[in-house]
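[1] sequence below, structure please.
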Amino acid sequence: MPTATQTPPAAVPAPARVGPRRLPGPDWLWAALLTLAVTTFRAGTPQLWRDELASWNAASRDTGELIGMLGHVDAVSGLYYLLLHGWVSVFGDSEAMLRLPSALAMAATAALVVAIARNLFDRRTAVFAGLLFALLPVVTRYGTEARSYALVVLAATAATWLLLRALERPGPARWAAYAVPVALSGLLHMVSLLVLLPHALIVLLRWWGQRRGRTVVGFALGAAAGLLPVIPLLLLGRSQAGRQIGWIKTPHLRDLAGLWDNLFASPLVGLGVAATALLPLAWSRGRRPAVELLLIGAVPVAAVYLVSQGSTSYFIDRYVLFTVPAWALLAAAGLAALKPRPVGVAALAALILLGVPDQRHLRTEQAKETADGRAAAAVITKGYRPGDGFVPLRGASERFYMTDFQIEYHLPDRIRMRDVFVRHSAEDSDDLFPVECALPERCLGDTGRIWLVTRGSAKDDAYGRLPADQARALKDHYRVTTSTHVRGLRVSLLERTR
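    Model (predicted):
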């Protein structure tokens, strides 16, 4: 028993508070709901553009036809197409419904952004991050896009969140959980696997400070487990890369500025994010998490640039879209730390307001596709007769416009036209595009009337950039009776002369 002259033992200091291990209260919920509201507002107004039309066309096929196509083209989008196929079979294929999965993915990402901010910083930063992410123009741009990119952002952000949890308390279950979004990220878009590079650097930095070798082993096993199911897709996708992304040019250093502007769908917002994202590096408090987020944002971009110096280029903004949450978190951390606090609030409001003009444009009919497929389809619908034929602009250098998909999407189901110059349908060819007749004149058959759709202005010839042999066959046997110009397209009705 201690005597009166003895001093009591020193109090044991409380352990340092570890960041929350679960989603923090309602903050993640309002961020998700706000993002969902922003991305679904007038989501059906912009016309589908060619990449979205490819998604619709693929998802509209039956499962066997879709799998057959993926063996020849677009295998890297296969998982997304299969998911979208199931989605449209339940909810339909309107513009809004085609885009809703992307809106839901961005909403879920917003929740994870708030959770990561609470883990690495504090509640004020989490609130700023939730607001900023929800109102970035690029979140609207790809939250209203019938492509896989929003789902990739969700998978990569989930991988980061689960990595942080595993680093807090390493264990087999947490590293196994980490492997799941890594695999999904790679299956949805292979370039997103570059997120493993900054993740590995973060693990090494944490190991350097803690010297816990099991952490490195756990990460290596988790990453390997996530990569394993992606390997077959990597091999197949590599064989298809020339056809699908051969148009992407090898980048130069000056192209980094353009990529940055497009990465935020707004040059002004991109400039504002760049300025505020560097602020957390200027003070000691929060510097470590800021460095980790900077790695997640910058390393994949640098890696894509370097890899694209080879035979195949991947240097395009949407391929590194998964880095946006990290940049938003950095910017939010910088703004939230500004003193006095009203200055940070005002700066956040200013950064959001910079994107308002872009937000408004993203909800216009021409936000994605300038050619008016709706109006062109309406012209055909008004003058259609059973037995009419159809000739869209689909030459070797023009088919990427997907004019045929554009018209077919907007036509009512009751209208069935024979695609005159098609020898084998895309489904029969296990391809995205049909095989056209080598000798167009022999494919005309006895079709009495043909709807010809080409791209161009009101001054352009009705035959536009139609392949020369197809144009010659039509001119020899048909005459143009009406020709209507709508925005970006010319719709002509041809009637047989002999």
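[2] from now on I want contacts and neighbour counts done on CA atoms only, so please keep to that.
    OK.
[3] now name the helix or strand holding Thr484.
    Following DSSP states H and E, the helix or strand that holds Thr484 is strand 478-486.
[4] show me how far that strand is from its chain's centre.
    Taking Cα atoms, centre = their mean, to the nearest Å, the mean C-alpha location of strand 478-486 is offset from the chain mean by 38 Å.
[5] now do stretch 416-428
    When distances are taken as Cα atoms, centre = their mean, stretch 416-428 is centred 30 Å away from the chain's centroid.
[6] what's the answer for stretch 485-492, then?
    With Cα atoms, centre = their mean as the basis, the distance from the averaged C-alpha position of stretch 485-492 to the chain average is 29 Å.
[7] how about stretch 146-159?
    On Cα atoms, centre = their mean, the centre of stretch 146-159 falls 7 Å from the chain's centre.
[8] what's the distance between the nearest residue to Leu279 once chain neighbours are set aside and Leu135?
    Of all residues beyond its chain neighbours, the one nearest Leu279 is Gly334 (4.8 Å), with distances taken as Cα to Cα, 6 or more residues apart in numbering. Counting by Cα to Cα, to the nearest Å, the gap from Gly334 to Leu135 is 17 Å.
[9] who has more neighbours, these two?
    Regarding Gly334 and Leu135, a neighbour count based on other Cα atoms under 10 Å identifies Gly334 as having more, with 26 against 21.
[10] ok, Arg465 - how many residues close by?
    Here the neighbour count serves as a burial measure; for Arg465 (other Cα under 10 Å) it reads 17.
[11] meant to ask about Arg42, not that
    Around Arg42 sit 15 other residues, with neighbours defined as other Cα under 10 Å.
[12] mind checking how far Leu201 is from Tyr178?
    Where Tyr178 is concerned, Leu201 sits at a distance of 16 Å (Cα to Cα).
[13] quick check: Gly344 touching Ala333?
    No - assessed by Cα atoms under 8 Å, Gly344 is found out of contact with Ala333, at 9.9 Å.
[14] more neighbours, these two?
    Counted by other Cα under 10 Å, Gly344 and Ala333 do not tie: Ala333 has more neighbours, with 31 against 19.
[15] chain neighbours aside, what residue packs nearest to that one?
    In space, and not counting its chain neighbours, Ala333 is closest to Thr125: 5.3 Å by Cα to Cα, 6+ apart.
[16] quickly find the element holding the one you found.
    Assigned by DSSP H and E, Thr125 falls in helix 123-134.
[17] counting by contacts, list what that helix packs against.
    Other elements packing on helix 123-134 under the criterion 3 or more Cα pairs under 8 Å, 6 or more residues apart in numbering; DSSP states H and E are helix 27-40, helix 95-120, helix 324-336, helix 341-354.
[18] please generate a structure for the following sequence too, so the two can be compared:
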Amino acid sequence: MPFLGCAEPTPGRTPRLGITRTDWLTVVLFTALYILYVGHEAVTRAFWIDELFTYYVVTMPTWAGTWDLLRNGPDQNPPLFYALTRLVVGVFGESEWAFRLPAVVGYWLLCLSLYTLGRRIGQTSTTGLIALVTPLVTGTGYYASEARPYGLMLGCLGVGLVSYAFIDPAEPPTWQRRAVLGLGSTLALAMAFHYLVLLPIGCLWLVEGYRTWRTRQVRWRVWGALAAPLAVLAYNWPLLTEQSKLPYWKMSLRWSELSEFYWWMVSPLTGLAFLTLVAVVAVIDRLGRRSRHHPSQEEAQPSAKLPSEWLWLGFVLLIGLPVGWMVLMKVTGRTMFTPRYLLPAVVGLTLLVMYVVGQLTAHHARWVARGIWTILAAVALWTGLQPWQLVLPRTEAVSNLPDPNQPVLVDCVMYLQLKHYFGDQLPRVVHVFGVLTYPQPEDPSRGLRAILGNPRAPRFEDPNAFFEANERFYIVYCKDFRDENLKLRLEKHQVPVVRQTSEYLIYDFRWSDIE
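    Predicted coordinates:
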């Protein structure tokens, strides 16, 4: 199969950018399946709390109000994402899919960028296909349809990696200059969408440092491009300083979250099927070579080998990034370890899977390609055949309780979701600030309370006024909230549980029971 305008690569020849009919067919087919798979999620999934923060920031009546909410509110991202989303929503309206459209496009750009990268450094059609599909079928594919800046950040990072690959002495000087410019500008743009893109950029610094040590040549223009994002970080530093004064929502950090992160990344059914396919074919390929005394040339020769710096980058992104971040958080006593901060690790996984597939004979590589298309098509078509209707949040935890006139106290996550989608239909559902609320600053104009500056945001109950007015109320305790102190206090006073689900415990609380 020709690669971007060139025949299959020959030793010593570096393919250059150009698009062939085969590439067009691959990209068009993937895009159609991508739209079915990701588009369905973007249309049907209800907003969760972080996306509602995006909603409140973007729908502020004035840009001054938006800026104030960025400085004081619960979100801690650069402003460019919100400005872009505000523009998109202004054009397409305030639907779930419109808020998620920037992420959908950004993540699609990541997949296409990795396809280009896979075809260039892997130099076979199957390595290109592996690079195209891996980000979508793993757990990180969830963020292809979330109204947050991660999809855009990853898309820019992907283009930056392609630019980095084209800074090659084998390319004409004009191409190299364009690649350096592309590297610096796209990484700077990625920083303008999310501050923590500094983590994968730091991995690129390590790889370039390794290349410098190996070749004994310092590429000053490349180092300048890799440093360009720091200018964006410096520009946003005053805003970041204000945002960093807010307490982080997560209250504890466990070492086991590191293994949980890796399992989250590979555990979707599509991801497990995809990785199992590659592993099984790789084992069959290896056993087949050992069993043949006189293999043919096609069977004996691997289809491609990944350049050492890209293999090194794969290990750094997949292993060094999550492990290093966990160690840093533990050493500094911070708790900022969540899967969404480590999404670039999927690029490392992609590079390492490309390496494995690159060692296969052409015959077995074709079997991997057929399997990948089968998995992707089956999942995308099955998803696309489901109803394209918004699935509203479940209300069984707050509905049909023994006393319908009794207030139902819920955490801020459930409260914002229910009030956004049901509003006055659930008048007894309340959130009392300070109860079932993540750590917040004492200043009443900052943190979660700052979203009250948006007239569309639901109101929170004042704790003193609420407790004076209500001697009895229900408490909906989410098992994922992990506020064990509250649960232990309720159990100590033998507060009765009136309903239990897989996710919640509903307590019937009376002040008289604990006095």
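[19] quantify their similarity with the TM-score.
    Once superposed, the chains reach a TM-score of 0.68 (TM-score structural alignment, normalised by the length of structure 1), with 427 aligned residues with a Cα RMSD of 5.0 Å.
[20] so can I have a markdown table of the helices and strands packed on helix 123-134 of structure 1 showing distance to Phe421 of structure 1?
    Output for these, formatted as a markdown table (distance: least, Cα to Cα, whole Å):
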| stretch | distance to Phe421 of structure 1 |
| --- | --- |
| helix 27-40 | 39 |
| helix 95-120 | 29 |
| helix 324-336 | 44 |
| helix 341-354 | 49 |
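[21] so which of those gets nearest Asp74 of structure 1?
    The stretch from these with the least distance to Asp74 of structure 1 (Cα to Cα) is helix 95-120; that distance is 18.3 Å.
[22] what about Tyr401 of structure 1, distance to Ile202 of structure 1?
    42 Å.
[23] my bad, should have said Asp428 of structure 1
    49 Å.
[24] again, but for Ile415 of structure 1
    Summarising the geometry, the distance separating Ile415 of structure 1 from Ile202 of structure 1, computed by Cα to Cα, is 57 Å.
[25] ok, those two, which is more surrounded?
    Looking at Ile415 of structure 1 and Ile202 with other Cα under 10 Å, you find the greater number of neighbours at Ile202, namely 22 against 14.
[26] counterpart of the more buried one over in structure 2?
    Alignment of Ile202 of structure 1 against structure 2 is given by TM-score structural alignment, with Val207 as its counterpart.
[27] and its match, what does it touch?
    When the contact criterion is Cα atoms under 8 Å, 6 or more residues apart in numbering, the partners of Val207 of structure 2 are 309, 312-313.
[28] repeat that with 10 Å
    The contact partners of Val207 of structure 2, taken as Cα atoms under 10 Å, 6 or more residues apart in numbering, are 201, 213, 308-314, 316.
[29] which neighbours do Gly344 and Ala333 of structure 1 have in common?
    Phe128.
[30] sorry, back to before: against Val368 of structure 2, how distant is the equivalent of the residue nearest to Leu279 of structure 1 over in structure 2?
    Alignment of Gly334 of structure 1 against structure 2 is given by TM-score structural alignment, with Val356 as its counterpart. With the distance defined as Cα to Cα, Val356 of structure 2 ends up 11 Å from Val368 of structure 2.
[31] end-to-end on stretch 457-465 of structure 1?
    From its first residue to its last, stretch 457-465 of structure 1 covers 12 Å (Cα to Cα).
[32] list the contacts of the residue nearest the centre of structure 2.
    Structure 2 has Tyr143 as the residue nearest its centroid, 4.0 Å off, counting by Cα atoms, centre = their mean. Residues in contact with Tyr143 of structure 2 (Cα under 10 Å, 6+ apart) are 38, 100, 103-104, 106-107, 135-136, 149-152, 154, 340, 343.
[33] helix or strand for the aligned residue in structure 1 for it, which one?
    Tyr143 of structure 2 maps onto Tyr142 in structure 1, with residues paired by TM-score structural alignment. When secondary structure is defined using DSSP H and E, the element that contains Tyr142 of structure 1 is helix 137-143.
[34] mean per-residue distance, that helix to structure 2?
    For helix 137-143 of structure 1, the mean distance to aligned residues of structure 2 following superposition is 2.9 Å (mean Cα distance after the TM-score superposition for structure 1).
[35] next helix or strand past that helix?
    Using DSSP H and E, the helix or strand that follows helix 137-143 of structure 1 towards the C-terminus is helix 149-168.
[36] list the helices and strands that next one packs on?
    Taking 3 or more Cα pairs under 10 Å, 6 or more residues apart in numbering; DSSP states H and E as contact, the helices and strands that helix 149-168 of structure 1 lies on are helix 78-91, helix 95-120, helix 137-143, helix 172-188, helix 196-210, helix 213-227, helix 287-307, helix 324-336.
[37] distance to Ile67 of structure 1 added to these, as CSV?
    Supplementary listing: these in CSV, determined by distance: least, Cα to Cα, whole Å:
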stretch, distance to Ile67 of structure 1
helix 78-91, 8
helix 95-120, 20
helix 137-143, 26
helix 172-188, 15
helix 196-210, 29
helix 213-227, 22
helix 287-307, 29
helix 324-336, 32
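[38] so which of those helices gets nearest Cys443 of structure 1?
    Comparison of these against Cys443 of structure 1 by Cα to Cα identifies helix 78-91 as nearest, at 32.1 Å.
[39] in that closest one, what's buried?
    Of the residues in helix 78-91 of structure 1, those buried by neighbour count under the rule 16 or more other Cα atoms under 10 Å are 78-82, 84-85, 87-88.
[40] next, the angle helix 172-188 makes with that helix.
    Our comparison of helix 78-91 of structure 1 with helix 172-188, counting by axes from the mean of the first three to the mean of the last three Cα atoms, to 10 degrees, yields an angle of 90 degrees.
[41] to Ala471 of structure 1, which of the helices and strands packed on helix 123-134 of structure 1 lies closest?
    When these are compared for distance to Ala471 of structure 1 using Cα to Cα, the nearest one is helix 95-120, at 33.0 Å.
[42] now Met251 of structure 2: closest residue in space that isn't a chain neighbour?
    Per Cα to Cα, 6+ apart, closest to Met251 of structure 2 is Thr335, 6.8 Å.
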